[in-house]
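[1] Next comes the sequence, and after it the predicted model I'd like to discuss.
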Amino acid sequence: MPSRFDTRDLFGEALAGMLQRPARSALTALGTVLAMGTFVAILGITSTASSQIDSRFNRFTATEVTVEDVAAEHDELAGPAFPDDADVRIEALNGVEHAGVYWNVRAESPLTVRSAPVGTAKDGERTEVVAASPGVLRAALPTLAQGRVYDGYHEDSAARVAVLGSGTAARLGISRLDTQPAVFIRDEPFTVIGIVDDVRRKADLLLSVVVPSSTAERIWGPPETNAAKMLISTQRGAATQIAHEAPTALRPDHPEYLKAVPPAAPKALRGSVTADLRQAFLVLAAISLVIGSVGIANTTLVAVLERAGEIGLRRALGARGRHITLQFLTEAGTLGALGGLIGTSLGAATVIAVAVINDWTPVIHPLTVALAPVIGLVTGVVAGLYPAWRAAGIQPVEALRR
């Protein structure tokens, strides 16, 4: 009568084999736990980070428009393309929050900045001097360490005031404003009224000395050809429309003198960033999965060698090779699935913990959670193929001689 090995017996034998050495079984499952935990955590953190990137993009970058002066490309004799009331014209458009014109000041000799009145112009360090209307500073959304930014009064009166980026202030040794410190751009004094600690737009302001555009024009003249630009902050969803309207609003006679640069499409940017992150992290998850598979295969193979006598006895009692193969595959698959379940739970907990620490909203795709235990099961079965094949090949006589 041929031997039979029904499903109940199969799982009973597999469970008995795993419980026979629980410490070894736990170590076997540990590789899958780590691999699946890493897999779920990486995908979850990637999705969560991508969501935050998308949110921040929509909040800042997607509401930013830059307008460039390209008049010289159309008429070599054309002067500065931006009119004197450029800020007022753009801020009158529906959807615009703040707008301002700026340029990097250029002079016949390099501009140097120092914080002491003594010495010559050559004694200071070369620092970027940015001429900007008040709207630029408002559009940049600065966080002030001390003081304030200049306003329309300073612009209208061409006041000699300056706002320093935190990096520039530190280099010049200016750490407080209650003493009304001044900086000397070449030999021109400017009272420092504010120190900017951070900006949401135009980060190069942190390494610059920013002065009113009217003051810069009075001292160093108008901007060079194609040097001036305009920074516009808009309400959400208005950037593309403002980019289309701005050249005409500024120069209805020659809108081609101005080039508006709208923000990139948020969906395209989000998709690109998410794809790059997911590809990089999936490689790490795959490596972890391979390591877990090797651990299961190694431990299962050791178990086969240790249980050679048991296998030989079962073969002598009528068990066939396929029964032995199914038993060890079931053991390996069960340990893989169990490791996948535990790993999934740990990975999800990691994603939630990271999101809570960073004040994010955790994002985990349901399919990731559903597939992780299945992947653990498949990993265990694949890893157990060779050990199971070795076990099925053990001959009863040779095993019983050991």
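    Yep, that arrived. Residues are numbered from 1 along each chain as shown.
[2] all contacts plus neighbour counts: C-alpha atoms, from now on.
    OK.
[3] From the contact counts, what lies against the helix or strand where Ser50 lies?
    Using DSSP states H and E, Ser50 sits in helix 22-59. Secondary-structure packing of helix 22-59 (3 or more CA pairs under 8 Å, 6 or more residues apart in numbering; DSSP states H and E): helix 266-306, helix 321-357, helix 366-383.
[4] any idea which helix or strand comes after that helix?
    Following helix 22-59 in sequence order, the next helix or strand is strand 64-69 (DSSP H and E).
[5] immediately after that next one, which helix or strand?
    helix 86-91.
[6] Now do the strands in the stretch 51-200 of the chain.
    Applying DSSP state E, counting those that start in this stretch to the stretch 51-200 of the chain gives strands spanning 64-69, 96-104, 112-114, 125-126, 128-132, 142-147, 161-165, 182-185, 188-199.
[7] re the thing from before, please identify the most buried of the helices and strands packed on helix 22-59.
    helix 321-357 (a mean of 22; mean count of other CA atoms under 10 Å).
[8] quick check, distance from that one to the centre of its chain.
    In terms of CA atoms, centre = their mean, to the nearest Å, the centre of helix 321-357 is found 30 Å from the chain centre.
[9] Below is structure B, check it against A:
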Amino acid sequence: MFDQIMARIAVRFGRVEARASARAYLLGLLSKAERKNCWQLAEQAGHARPGPMQRLLRYARWDADAVRDDLRAYAVEHLGTDGGVLIVDETGFVKKGRASAGVQRQYTGTAGRIENSQVGVFLAYATSRGRALVDRQLYLPESSWCTDPGRRQAAGIPDEIEFATKPRLAWEMIAAALDAGVEAPWVTGDEAYGQDPQLRARLEEAGTGYVMAVACSTRVRINSGLTPVRADTAAGRLPVTAWQRWSAGSGAKGPRHYDWAWIHIGTDEHRHLLVRRNRTTDELAFCLCWSPTTATLAELVRVAGVRWSAEECFQAAKGQVGLDHYQVRHWTSWHRHITLAMLALAFLTAVAASAAPNRPADSHHPTRGNDPITLTVPEIRHLLATVFPAPALTAARLLHWSTWRRRHQATARRSHYRRRGTNEPAG
């Protein structure tokens, strides 16, 4: 299967050196290397220096968007089935300094607070067979980047890249997936995307259903009423009989059961407010829903529950294939590393799906007797270390890389001290 995925993307690399580096890079991402940056991937591949890996991300001639298209098609080919869902979500990459493309102090859910970071907007594809990240866009803040030509040029941001809100980036990725023939009747996302009326309108124009989280203060019209009411007010008026208990999918401790209710809103027959109530705390959460055809409450609950798949993808991508291990600043380099990491994760997910084609993809599904659970992404990556062993590490090569790292660190330290000395005020 690895040879097949390499054959699929080989045409994207014009030179044999770049193809070889891409193969080594992917194998490094799948390896047990502690960190998945160019230095450790080069050492893992048996290279004498990180140059080939660095050239792959920065200077080699290949189109990361074309590889992204191959990745998306690969994911659909191996995971596609009825009821597919596209999920829009974002994740942060905490960084130091101000030179990395798109970096600034901004809120990121990764840290749970405002940090100096980059934010990537991602599109995930989820079915009963598995889930994978299939597209990505680096968010470019308007005030600190879009209006600073010098900073843009230093980070390699193309002139045609203009400011776009995160929901706009999400729509561009959704539209590209639909245009490519991805069969996904549903889209879901959190409040950052559900609160955007333009994104919801574009989905309706495309005939794609959605279950999008919104705030409790969102106002909706009930029974064609002239005066809209807050979502939490509408939920408070529901009778006890309106609530039904459904599972929103399985979590680490088994099925996630909540109480659910839905309220018909507006004049559209297929438009609803979906309300989720926590069985322990009574905390409420809300989603605006629309579908081109009649949908059941069970179907809306299923789609709402799939939204957590994006977080699972981020955890797997960062923990297993080094999505956030990069040490690059350039716009092109960021998209190239992220794309290759997404491809590595899609490969692991496809292997897991093919290993259990007739069993639920949910690893928490009950098993019989002593039957093991289905193969997971971490377990498959662990097994691949035997299939793709790293080149023998001799004492001479180990010392060579130790010397290389320490020389680089000494150069970086001198540069840092020189910069600090230049900025110190005269005594």
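    Yep, that arrived. Bear in mind that the values here come from a model prediction, so they are computed numbers and not experimental data.
[10] Any idea what the TM-score comes out to?
    Comparison of the two superposed chains (TM-score structural alignment, normalised by the length of structure 1) gives a TM-score of 0.20, and 141 aligned residues with a CA RMSD of 7.1 Å.
[11] got the buried residues for the helix holding Ser50 of structure 1?
    24-26, 28-54, 57-58 (16 or more other CA atoms under 10 Å).
[12] still on that earlier bit, let's have the helices and strands packed on helix 22-59 of structure 1 in CSV, adding distance to Tyr102 of structure 1.
    Compiled in CSV, the helices and strands packed on helix 22-59 of structure 1 are given as follows (distance: least, CA to CA, whole Å):
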stretch, distance to Tyr102 of structure 1
helix 266-306, 26
helix 321-357, 39
helix 366-383, 49
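[13] Which of these sits closest to Gly312 of structure 1?
    Among these, helix 321-357 comes nearest to Gly312 of structure 1, with 10.1 Å by CA to CA.
[14] Which strands or helices does that closest one pack on?
    Applying 3+ CA pairs under 8 Å, 6+ apart, we find helix 321-357 of structure 1 packed against helix 7-20, helix 22-59, helix 266-306, helix 366-383, helix 385-392.
[15] can you redo those as a markdown table with distance to Val161 of structure 1?
    Formatted as a markdown table, these follow (distance: least, CA to CA, whole Å):
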| stretch | distance to Val161 of structure 1 |
| --- | --- |
| helix 7-20 | 78 |
| helix 22-59 | 31 |
| helix 266-306 | 38 |
| helix 366-383 | 57 |
| helix 385-392 | 77 |
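[16] Of these, give the one that comes closest to Glu188 of structure 1.
    Proximity to Glu188 of structure 1 (CA to CA) singles out helix 22-59 among these, at 38.7 Å.
[17] now that closest one against helix 321-357, angle please.
    When axes from the mean of the first three to the mean of the last three CA atoms, to 10 degrees is applied, the directions of helix 22-59 of structure 1 and helix 321-357 differ by 40 degrees.
[18] How are the strands of the stretch 51-200 of structure 2 distributed by residue range?
    Residue ranges of the strands in the stretch 51-200 of structure 2, as given by DSSP E, counting those that start in this stretch, are 85-94, 104-108, 113-127, 130-138, 186-189.
[19] report the longest helix in structure 2, please.
    Identified as the longest helix of structure 2 according to DSSP state H is helix 395-423.
[20] which of the residues in it are buried?
    Within helix 395-423 of structure 2, the residues that count as buried by 16+ other CA under 10 Å are Trp401.
[21] Which neighbouring elements make contact with that helix?
    By 3+ CA pairs under 8 Å, 6+ apart, helix 395-423 of structure 2 packs against no helix or strand.
[22] again, only using 10 Å
    Under the contact criterion of 3 or more CA pairs under 10 Å, 6 or more residues apart in numbering; DSSP states H and E, helix 395-423 of structure 2 touches helix 38-45.
[23] need the strands of the stretch 51-200 of structure 2 in CSV with mean neighbour count, can you?
    Shown next, in CSV, are those (neighbours: other CA atoms under 10 Å):
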stretch, mean neighbour count
strand 85-94, 24
strand 104-108, 18
strand 113-127, 22
strand 130-138, 25
strand 186-189, 26
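[24] With distance to Thr411 of structure 2 added, can I get the ones you listed in CSV?
    Shown next, in CSV, are the strands of the stretch 51-200 of structure 2 (distance: least, CA to CA, whole Å):
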stretch, distance to Thr411 of structure 2
strand 85-94, 24
strand 104-108, 26
strand 113-127, 24
strand 130-138, 30
strand 186-189, 45
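[25] Could you point out which of these sits nearest Gly319 of structure 2?
    Comparing the strands of the stretch 51-200 of structure 2 by CA to CA, strand 85-94 comes nearest, at 13.3 Å.
[26] what is the orientation angle of the closest one with strand 130-138?
    Going by the same axes, to 10 degrees, strand 85-94 of structure 2 makes 50 degrees with strand 130-138.
[27] could you give the angle of strand 85-94 of structure 2 to strand 104-108?
    Calculated by the same axes, to 10 degrees, strand 85-94 of structure 2 forms an angle of 130 degrees with strand 104-108.
[28] in the stretch 151-300 of structure 2, which spans are helices?
    Assigned by DSSP state H, counting those that start in this stretch, the helices in the stretch 151-300 of structure 2 fall at 166-179, 191-194, 197-205, 231-236, 297-306.
[29] most tightly surrounded among the strands of the stretch 51-200 of structure 1?
    Highest mean neighbour count of the strands of the stretch 51-200 of structure 1: strand 161-165, a mean of 25 (counted as mean count of other CA under 10 Å).
[30] Show me what it is packed against.
    Using 3+ CA pairs under 10 Å, 6+ apart: strand 161-165 of structure 1 touches strand 128-132, strand 142-147, helix 166-172, strand 182-185, strand 188-199, strand 208-212.
[31] Please name whichever of these is nearest to Gly376 of structure 1.
    Of these, the one closest to Gly376 of structure 1 (CA to CA) turns out to be strand 188-199, at 46.4 Å.
[32] starting at the chain centroid, how far to the closest one?
    The answer for strand 188-199 of structure 1 is 31 Å, by CA atoms, centre = their mean.
[33] tell me the contacts of Ala297 of structure 1?
    Going by CA atoms under 10 Å, 6 or more residues apart in numbering, Ala297 of structure 1 touches 28, 291, 303, 332, 379-388.
[34] Check those against Gln146 of structure 1 and report the nearest one.
    Taking those together and measuring to Gln146 of structure 1 by CA to CA, the closest member is Ile291, at 53.4 Å.
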